[in-house]
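K.L.:
Next come a sequence and a model predicted from it.
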Amino acid sequence: MSLKSLSFAAVLLATLCSSPALAQMGPPQPLPAEALVDPVDPAKAAWLRAHTVIDGPVSGGLTFALPDRFYRSKLILLGESHGVAAPQILDFELLRHLNDRIGLTDYVAEVDPVQGDRLNHYLETGDAAALDRVFDHWSRAGAQWGNTAFEDKVRRIRSLNQTLPAERRIRFIGIDAIQDWLLVGEWLTSQGRDVDLSSASNADKARAALAALDGLDGPAVPRLRGVLERVAQGRDRESVIFETYAQAVRSGELGGRPAYGLWGMFHAMQGPVNGARPFAARVRESDLPTADAVATLVVLSLDSAVQIPVPTPEGVQRMRLDKFNIDGPFVMVRGASTLRAASEPGRITLFDSAAPGSPLTGADFLKVQTSVGQNFDLDPGAAQGRYAQYLGVFRNSDWAPPRE
């Protein structure tokens, strides 16, 4: 996964540990004192509390009071910073709520088409080996996705599906660039295709896999073919994600049905970040029929612990760290103190931040500064709702423990 997919804390530590110059500086230093000054805005805190739309304990049991316009959305993205347990709770309960409320079944996930196919195989059959195989890659790579909270969530989705009629069962739609080339090779071998994906070049791997894909069919094959073609062309990750989603919409695989997914916060932003165009921004700027019906929810951390993959001479070590919340000392989100004043300990709380009459500006609660310069720079003049329509915090969540 790219740095844009990692949590702010992982970005900071990965940057530190991968740069010889920075590594010589020792541990990351806190932000300067002036950057941590963040007075509470009582009026904004009161307005947020009056527009609470999701609330409940970090352990689960959330209540939903989202406005009617939310349920008319065709692409709903929950943006988070990976490595914490609470977003996985929110993700499952929001997915279950959307399935119950509007019949949503398409989980547009931050996984590639083959990973999505294997996860669907698990959902359909209960084959634990398929689930293990997907998560084993993340565990070996030291990726934050390799955690027990995510794995348990997939099991809960299967349990939910077993209570639903066939037409209401949830399925994964993998639209990401290839994360696990070895799994792609294994999948092709299981389809009777002999393929060599040993090249160091992803473009060469993609061309070899494309040749082996000829003549195969199945739900994931068109998306896999599209992803491989884009990787073979050297397209960047956000382009691959957007174009694969667009393919699923235009081909009728998704069509006009609503889709939902949990993504790293960067991907879910509907405006430019650091001059780059995230997935959600590309959808919003496109001519897709879903362009005017994108809803982004962002959830941020206070008083919580995160799983961080830290490169060491002995290999990647997953650590539980509690100093990488949005109110310092290493990460600062403008308005963090106001979010604290509007929320309660031990709870997940999201607000309708773009409701009519919102006193917020476009970058409130979304502008990120870190102590190594991996910042989220947004358009300061953007209207509220340009980047996300719903935002909030979780407080006192534990980490998402590594899956060993």
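P.N.:
Yes, it's here.
K.L.:
When you work out contacts or count neighbours from here on, use the C-alpha atoms and nothing else.
P.N.:
Fine.
K.L.:
which residues does residue 379 contact?
P.N.:
Applying Cα atoms under 8 Å, 6 or more residues apart in numbering to residue 379 gives the contacts 271-273, 362-363.
K.L.:
now residue 206
P.N.:
Taking Cα under 8 Å, 6+ apart, one finds 228-229, 231-232 in contact with residue 206.
K.L.:
mind listing the strands for the stretch 101-250 of the chain?
P.N.:
Applying DSSP state E, counting those that start in this stretch to the stretch 101-250 of the chain gives strands spanning 106-109, 171-174.
K.L.:
Residue 188: which of the ones you listed is closest?
P.N.:
Within the strands of the stretch 101-250 of the chain, the stretch nearest residue 188 is strand 171-174; the backing value is 16.6 Å (Cα to Cα).
K.L.:
which other helices and strands contact the closest one?
P.N.:
The contact analysis (3 or more Cα pairs under 8 Å, 6 or more residues apart in numbering; DSSP states H and E) places strand 171-174 against strand 106-109, helix 113-125.
K.L.:
Tell me the helices and strands packed up against the shortest one.
P.N.:
Contacting strand 106-109 under the criterion 3+ Cα pairs under 8 Å, 6+ apart are the following elements: strand 171-174, strand 259-264.
K.L.:
Please repeat the previous calculation with a cut-off of 10 Å.
P.N.:
Secondary-structure packing of strand 106-109 (3 or more Cα pairs under 10 Å, 6 or more residues apart in numbering; DSSP states H and E): strand 75-80, helix 85-102, helix 113-125, strand 171-174, strand 259-264.
K.L.:
A further structure is provided below for comparison with the first:
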Amino acid sequence: MRKAFKILGYLLIFLISAVAAFALYMNFSNASFRGDSEKATVTYLRENVADVSQEIDGSLFDSTFFSSDIFLLGEIHGFAENQSLDRKMLTYLHKNLGVRNYISEIDSNAAGLLNRFLRKPTKDLSLLQDVVGHLKQVIPQQAGQEYVEKWSALYDYNQPLADSLKITVWGIDRALADTSRSISRDSVMRNNLLAITTDPAYKNEKFYGLFGFFHVLQTAPKGHTRPLAQRLLNSGLQVTSIVSYMLESNMYLPKGLGMPTPDNESVDLMNADGPIMVVDGISDLQEASDNFSTLLFKLNAPNSPYRSSLKLSRVKFNFFGEDMIPDTTIESTVQSFQYVFLSKGSPAVRPLR
């Protein structure tokens, strides 16, 4: 018996040592990938940043931005702050560029429900509940209270507008009933959007939308098909891509996605500095972002270090998901996206019960 306890003791020590060694390895690996902050890069970022905790003032946007045909915001699903950023971007673009066409990672049926909601003389939240039911099947991490609150606020914004200025939602994803997988989602979304943009009625219109992180990249990461943004660029459209990164935040991870999930379905594992998701160069943003809630950084100014660096565009995923690493033909971050939102302290999306 004593010998058995001794063996169990050795096994326990071994397991504890193995876990500790693995944790040390992960910390070292993540720190190495993140890299240390660089003074010149931090200086640039501090000169090209705007506080967007309240609203977006457009101070960082230039003629290249304003001449774009398509504006895309890319998120890691499940962070509540991204729903707020989506509302801010849409209302800013509507007020300043007349952008009234909102494109979304949903199908035309769900978009039809949103359009009915926006145009009813009284606010019918039951229609939003129906859209959330659709989202649970396609983007479950968006299907929460913040989504409802965003569209409720946009209803209030939209109601007093003249009919010619009212926001219209376009669902460009494949239909839920479409079981064909002969072409990729990004190809489907590109084809559906081009069908709208080439319609004479929308020839001179601009479009904006919130999508998953991958879809807004303007270059395909190694081992991946071409994202939506790259396909649109290749079709002759001018595209501006903005990505959203989080720090010290929580993400909604609903049960049933095949990943370990706590009872409250909220995890803090997908921040840009690890431990699951790690962004190369996030240390520069951290250093340039003292005492902030949500900031916007411009990456494509003429003197930008991101014109000769891949920082912020190299993303590693430990355990879950596939790395997003530009291939060897890509020389700069701004080839993939041009702006970054950085938010701190975002809660997780709150699921509707």
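P.N.:
Good, I have the coordinates. Note that this is a predicted model, so its numbers are computed, not measured.
K.L.:
Next, the TM-score between them, please.
P.N.:
Scored against TM-score structural alignment, normalised by the length of structure 2, the superposed chains reach a TM-score of 0.84; 320 aligned residues with a Cα RMSD of 2.4 Å.
K.L.:
who's in contact with the corresponding residue of structure 1 for residue 249 of structure 2?
P.N.:
Correspondence of residue 249 of structure 2 to structure 1, assessed by TM-score structural alignment: residue 304. Neighbouring residues of residue 304 of structure 1 by Cα atoms under 10 Å, 6 or more residues apart in numbering: 84-86, 321-326, 346, 394-399.
K.L.:
name the element residue 304 of structure 1 belongs to?
P.N.:
Of the helices and strands defined by DSSP states H and E, none includes residue 304 of structure 1.
K.L.:
The lengthiest strand in structure 2 vs structure 1, average distance?
P.N.:
Longest strand in structure 2 by number of residues (criterion: DSSP state E): strand 239-247. Following the fit onto structure 1, the mean deviation recorded for strand 239-247 of structure 2 is 0.7 Å by mean Cα distance after the TM-score superposition for structure 1.
K.L.:
Now do the helix or strand just after that strand: distance to the chain's middle.
P.N.:
Proceeding N to C from strand 239-247 of structure 2, the next assigned helix or strand is strand 251-252, under DSSP H and E. Its chain's C-alpha centre and that of strand 251-252 of structure 2 lie 13 Å apart, by Cα atoms, centre = their mean, to the nearest Å.
K.L.:
Could you list every helix and strand that strand 251-252 of structure 2 packs against?
P.N.:
Going by 3+ Cα pairs under 10 Å, 6+ apart, strand 251-252 of structure 2 lies up against strand 266-267.
K.L.:
For the residue nearest in space to the middle of structure 2, give me its contacts.
P.N.:
Among the residues of structure 2, the one closest to the centroid is residue 75, at 0.8 Å (Cα atoms, centre = their mean). If you count contacts by Cα under 10 Å, 6+ apart, residue 75 of structure 2 has them with 81-83, 85-86, 210-216, 242-246, 341.
K.L.:
That one corresponds to which position in structure 1?
P.N.:
Aligned partner of residue 75 of structure 2 by TM-score structural alignment: residue 80.
K.L.:
if we go to structure 2, which of the contacts of residue 379 of structure 1 are intact?
P.N.:
By both residues aligned by TM-score structural alignment, their matches' Cα atoms under 8 Å, the contacts of residue 379 of structure 1 still in contact after alignment to structure 2 are 272-273.
K.L.:
Inside helices: which ones of the contacts of residue 379 of structure 1?
P.N.:
For the contacts of residue 379 of structure 1, not one is inside helices, with DSSP state H as the criterion.
K.L.:
Could you pick out the buried ones from the contacts of residue 379 of structure 1?
P.N.:
Taking 16 or more other Cα atoms under 10 Å as the criterion, what is buried in these is 271-273, 362-363.
K.L.:
Quick one: those residues as JSON lines, columns for distance to residue 45 of structure 1 too.
P.N.:
Shown next, in JSON lines, are those (distance: Cα to Cα, whole Å):
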{"residue": "271", "distance to residue 45 of structure 1": "24"}
{"residue": "272", "distance to residue 45 of structure 1": "26"}
{"residue": "273", "distance to residue 45 of structure 1": "25"}
{"residue": "362", "distance to residue 45 of structure 1": "16"}
{"residue": "363", "distance to residue 45 of structure 1": "16"}
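K.L.:
and of those residues, the nearest to residue 317 of structure 1?
P.N.:
Taking Cα to Cα as the measure, residue 317 of structure 1 sits nearest to residue 273 out of these, at 29.5 Å.
K.L.:
who's in contact with the closest one?
P.N.:
Residues in contact with residue 273 of structure 1 (Cα under 10 Å, 6+ apart) are 266-267, 281, 367, 375-379, 387.
K.L.:
Just give the closest residue to the aligned partner of it in structure 2, not the sequence neighbours.
P.N.:
Here residue 273 of structure 1 is matched to residue 221 in structure 2, going by TM-score structural alignment. Distances taken as Cα to Cα, 6 or more residues apart in numbering put residue 326 closest to residue 221 of structure 2, at 4.4 Å, once the chain neighbours are dropped.
K.L.:
Residue 132 of structure 2 now?
P.N.:
residue 143 (5.1 Å).
K.L.:
Quick check: the counterpart of the one you found in structure 1 vs residue 309 of structure 1, distance?
P.N.:
When structure 1 is aligned by TM-score structural alignment, residue 143 of structure 2 is paired with residue 146. Distance, residue 146 of structure 1 to residue 309 of structure 1, using Cα to Cα, to the nearest Å: 10 Å.
K.L.:
quick one, helices of the stretch 151-300 of structure 2?
P.N.:
Shown for the stretch 151-300 of structure 2, the helices assigned by DSSP state H, counting those that start in this stretch span residues 185-197, 228-234, 282-287.
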